[in-house]
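J.: Prediction below, plus the sequence it came from.
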Amino acid sequence: MHPLFWALLLLTLFAALLRQDWIYFLVYIVGGIWLISHWWVRRSLRRLTVHRTFLHRAFVGDEIDVTLHFRNQSWLPIPWLQIREQVPLDLKSIDEYNIVLSVGGKSQGEHHYKLLAKRRGYYAVGPLVLRTGDLFGFTYADWRETNSINVTIYPQVLPLYKVGLPSRSPFGNLSSRQRLFEDPTRLSGVRAYAVGDSLRRIHWKASAHEDNLLVKKFQPAIALDTLIVLDLNRRAYPDKSAFGDSEWAIVVAASLASYAIGQRQPVGLLTNGLDAPTQQQAAPLPIRQGQGHLMAILAALARIQMHEFEQEFADWLPRRINDMPWGTTIILVLPRLDEATLWALHQAYRRGSNVVVLICSPQANFQNIRAQAERLGVKVHRSVWESELRALEGMGQ
């Protein structure tokens, strides 16, 4: 029972004992205000609707504009309304999302605020909490949103040179010195005719101009399909830099996917990481092309988490890549490369895949393992940028 009820009851007893009419009058006035306030506050809150509008997807560093729309469908004004928004720390642009405003009867309005995408991830904004009351402090009413709204923050996408890779790395249909086939639509020049050259390759106009037989030279291209494999097993990363290294690996994977799609290459994603919303191992994304598929890959990389995985990567990988078509480029983004994994990749190379490994953590024996990998047909690059890793580590503190 409300304390005011007991106070009014006590005043009524005093009025009866002292036979003072003014006390009765005070009880009637205060009691009437209390009853009206109780009815007013609850009715007005029931007739109030509130909802948000904002973009549910953004990239790291973006600001997200959020608009709160509120509409009072009752004739009764709301003297004060407190709106408290639950915002994850990694999306906050201010310390508290807490405002107080008044809403007139049969009126509507808006309130604007911003979210700042500080780190990639899959976040829940809300639930929204409303509180209102009367001007005398006699009664309060609360309302809490039943569901939160999910926001996807995509990982950062960088040019290849910013992740430590040459822009002419041999994967996808990108140019490469490793000639698996030549693309007849990509003319790179001419050269002198040699015995055995096909007559279809003769450049007749250039030959006539130079008065010597010249044949067309085409840019080399390799695999038509690209599969990005991302290792997010917590046990594979160094203890002191696991967060920074794994975040950098995700940035590298996102950048590779973006570049491949930009070159109109089909690309897929395979990872042993954990899908945050489902808490299950992330489902593989098939090899496809197009901007829509790129956004699906980026969304998966936004949701992914590093976790403890009992099975070694060298044991987990083979049966997932055994059925890759001949000529597929397999790009592995790993914290380290060991001999067991290297021999598994050598088997993929022997089946006709073009295998590229990107190491995203410092590895003491990198030069030795790289030389061994070259002999086994596996190309190895290192992508460790200390300034980027320091920035990512700072975000995790």
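T.: Structure's in. What do you need? In this text the structure is predicted, and so the values were computed from the model without any measurement.
J.: switch to C-alpha atoms for all contacts and neighbour counts from now on
T.: OK.
J.: which residue ranges form the strands in the stretch 101-250 of the chain?
T.: 107-116, 121-125, 129-133, 140-144, 149-154, 181-192, 214-221, 226-230 (DSSP state E, counting those that start in this stretch).
J.: For the most centrally placed residue in the chain, give its distance to D275.
T.: When the chain is reduced to its mean C-alpha position, the closest residue under C-alpha atoms, centre = their mean turns out to be A302, at 2.3 Å. As for A302, its distance to D275 is 9 Å (criterion: C-alpha to C-alpha, to the nearest Å).
J.: go on, N98?
T.: As for N98, its distance to D275 is 32 Å (criterion: C-alpha to C-alpha).
J.: Work out the gap between stretch 295-308 and the centre of the chain.
T.: Computed by C-alpha atoms, centre = their mean, to the nearest Å, the separation of stretch 295-308 from the middle of its chain amounts to 6 Å.
J.: Could you do stretch 378-389 as well?
T.: Between the mean C-alpha location of stretch 378-389 and the chain-wide mean there is a distance of 21 Å, by C-alpha atoms, centre = their mean.
J.: how about it: buried residues?
T.: Buried positions in stretch 378-389, judged by neighbour count with 16 or more other C-alpha atoms under 10 Å: V378, K379, V380, H381, R382, S383, V384, W385, E388, L389.
J.: who touches that stretch?
T.: Contacts to stretch 378-389, defined as C-alpha atoms under 8 Å, 6 or more residues apart in numbering, come from residues 163-165, 244-245, 248, 342, 345-346, 349, 354-362, 370, 373-374.
J.: Pasting the second one now:
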Amino acid sequence: MLAAMKNMIWVLLAVFALSLAFLFSSPYAAFSIYAFLFLVGMANVSSRAWLAGLDCTRTISRTSIRQGDSVDISVTIHNKRGWPIPWIFMEDLYPGHCVKVGDNSRLAVLMPGRSISFDYTLIFPKRGYHRIGPLIMETGDLFGLQKRFRTGQQQEYVSVMPTIAYIDTFNVASKRPQGPVKASNKIYEDPTRLAGIREYELGDPMNRIDWKASARTGELFTKIYEPSSVQGGTLILDLHADSYVSEEAARRQELAITTAASMAYLLQISGEQLGLLTNGMDAAELAQYEVEAHRELSREDIEQKASLEKESTRISPLQVPTLKSPIQAQKIIDNLARIIPGYGLDASRLLMEEFRGLPRDATLIPIVPYVSEQFALTLAEMKLSGFSVTVFLIRDKKGYDEAAALLAQHQINVFHIMEESDLHEIAPQKIGHY
């Protein structure tokens, strides 16, 4: 925008000077101004034409990697027009935290119908969904009067997996006298173990009605029994942006994601069912693989437009249904690689909205940055509804004692994860029961 204004100012000055030349009857001055305007016009036309005839493609060696792995990138630019480009400078954009090996830019002369390419390597040290591109192309006229910039239309994304803390011994199931559950989404209840009561619903059998509670309240209530076994778990990951407001927000978010990924892997290798429910957002929903080719007169403007992403309109939770599958953990970890903080439901409202669709034979495993009184009451309601609950509190040294006290009132166990190494010290027998 600033460059366009400068060009307009030069044109206005030239027109003003031309008017003065006519006013003072100076043919040499008028001829000079005509020549200058002709050169400016030729510069504008030639720079536009050179950029219009370019095609660019990019190939990457891998799209899914672990932290610290490298990706090889090759960029090719083809001049499909019938005229040469005297000079062109190309630079491929990449995330600033990556380590680059080789040159991601090139200055060249591009003849008609010919192609040029360059290769480089990126090392990705951080989890996330990282964008490579677009390509920025810069050229100008032979007189140096004007430069033009254009972006390519292709972008690539690399998914970097979260860290997984490996634990040798793990068992999330709380075994009951009747033995294990044979079907992951069907609950076999133990009528000798009363878990709580709930309001009567149409279709409840008469032998399930709690007549004492119904007589006291004047409303019908139905008994809830504990399942004969609690197997596996549903990970409830709180990644609401407002839940992480301290100076360590990014570190705590990554530790929460590491905890979720580690639990998913460990549930998988122990042969349990598992699932994920989170209020975070999937960065893939914001990704743009094909973008409009922007054209600008300044590098600042083109870089600003190249950095734009879509805005997410998602308010519903991100979920991987709880079930037993040989690829279930990989599905969850793939989602965790792309996840970013969301702005939808907080943890309490998330559970209240979604718990009816969660299997009660799987332990609820909330992974949260803090425990409020409201959230503790929500978990207590989940337990009364028949769920087994175990909480993972992420790096909250000041709030841990209060959280433990709030949850102890409802006989809910809590693990405090200050560092990744704490995941190796989990007592397996405490997962799934108090």
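T.: Arrived safely, thanks for sending. Everything numeric here is computed off the predicted structure, so don't read it as measured data.
J.: How alike are these chains, TM-score-wise?
T.: The TM-score (TM-score structural alignment, normalised by the length of the first structure) is 0.64; 329 aligned residues with a C-alpha RMSD of 4.6 Å.
J.: you'd agree the residue nearest to the centre of the first structure is up against V151?
T.: No. Under the criterion of C-alpha atoms under 8 Å, A302 of the first structure makes no contact with V151, lying 10.1 Å away.
J.: okay, and the common contacts of the two?
T.: Residues touching both A302 of the first structure and V151 (C-alpha under 8 Å, 6+ apart) are Y122.
J.: Count the residues that sit near the alignment partner in the first structure of V320 of the second structure.
T.: When the structures are aligned by TM-score structural alignment, the residue of the first structure matched to V320 of the second structure is L285. The burial metric for L285 of the first structure, expressed as a neighbour count using other C-alpha atoms under 10 Å, is 17.
J.: Q178 of the second structure too?
T.: A total of 12 residues lie near Q178 of the second structure under the criterion other C-alpha under 10 Å.
J.: Can you find the partner of L379 of the second structure in the first structure?
T.: The pairwise alignment with the first structure assigns L379 of the second structure to L345, based on TM-score structural alignment.
J.: Same question for L274 of the second structure.
T.: Residue-level alignment of L274 of the second structure against the first structure, with TM-score structural alignment as criterion, gives V267.
J.: what's near enough to touch its match?
T.: D225, T226, L227, I228, A257, A260, I261, P286, I287, R288, Q289.
J.: Compute the distance between the counterpart of the fifth one in the second structure and V172 of the second structure, please.
T.: Matched by TM-score structural alignment, A257 of the first structure corresponds to A264 in the second structure. According to C-alpha to C-alpha, A264 of the second structure and V172 of the second structure sit 11 Å apart.
J.: more neighbours, those two?
T.: Between A264 of the second structure and V172, counted using other C-alpha under 10 Å, the more crowded position is A264 (27 against 24).
J.: what distance separates stretch 100-111 of the second structure from the centre of its chain?
T.: Counting by C-alpha atoms, centre = their mean, stretch 100-111 of the second structure is centred 31 Å from the centre of its parent chain.
J.: same question, stretch 37-47 of the first structure
T.: The chain centroid and the centroid of stretch 37-47 of the first structure are separated by 41 Å under C-alpha atoms, centre = their mean.
J.: Buried residues, that stretch. List them.
T.: Along stretch 37-47 of the first structure, the positions that meet the burial threshold by neighbour count (16+ other C-alpha under 10 Å) are S37, H38, W40, V41, R42, S44, L45.
J.: Which element, helix or strand, includes the first one?
T.: Pointing back at S37 of the first structure there. With elements delineated by DSSP states H and E, S37 of the first structure resides in helix 21-46, which encompasses its position.
J.: could you say what helices and strands that helix packs with?
T.: Using 3 or more C-alpha pairs under 8 Å, 6 or more residues apart in numbering; DSSP states H and E as the contact criterion, the secondary-structure elements in contact with helix 21-46 of the first structure are helix 3-18, strand 78-84, strand 129-133, strand 140-144.
J.: out of these, which comes closest to G109 of the first structure?
T.: Taking C-alpha to C-alpha as the criterion, G109 of the first structure comes closest to strand 78-84 out of those, the separation being 12.4 Å.
J.: if you compare the helices and strands packed on helix 21-46 of the first structure, which one is most tucked away?
T.: With neighbours defined by mean count of other C-alpha atoms under 10 Å, none of these is more surrounded on average than strand 129-133, at a mean of 20.
J.: Check the mean deviation of that strand from the second structure.
T.: Mean deviation of strand 129-133 of the first structure relative to the second structure after superposition (mean C-alpha distance after the TM-score superposition for the first structure): 2.3 Å.
J.: residues making contact with that strand?
T.: Contacting residues not belonging to strand 129-133 of the first structure are listed as 41, 45, 78-85, 139-145 [C-alpha under 8 Å, 6+ apart].
J.: Against Y154 of the first structure, how distant is S255 of the first structure?
T.: 11 Å.
J.: So those two - more neighbours on which side?
T.: Neighbours were tallied for S255 of the first structure and for Y154 using other C-alpha under 10 Å; the higher tally belongs to Y154 (26 against 21).
J.: For the aligned partner of the more buried one in the second structure, list the residues it contacts.
T.: Alignment note (TM-score structural alignment): Y154 of the first structure maps to V160 of the second structure. For V160 of the second structure, the contacting residues are S64, I65, R66, Q67, F124, K126, R127, G128, Y129, H130, A337, R338, by C-alpha under 8 Å, 6+ apart.
J.: so L55 of the first structure, which of the three states?
T.: coil (DSSP: H, G, I helix; E, B strand; the rest coil).
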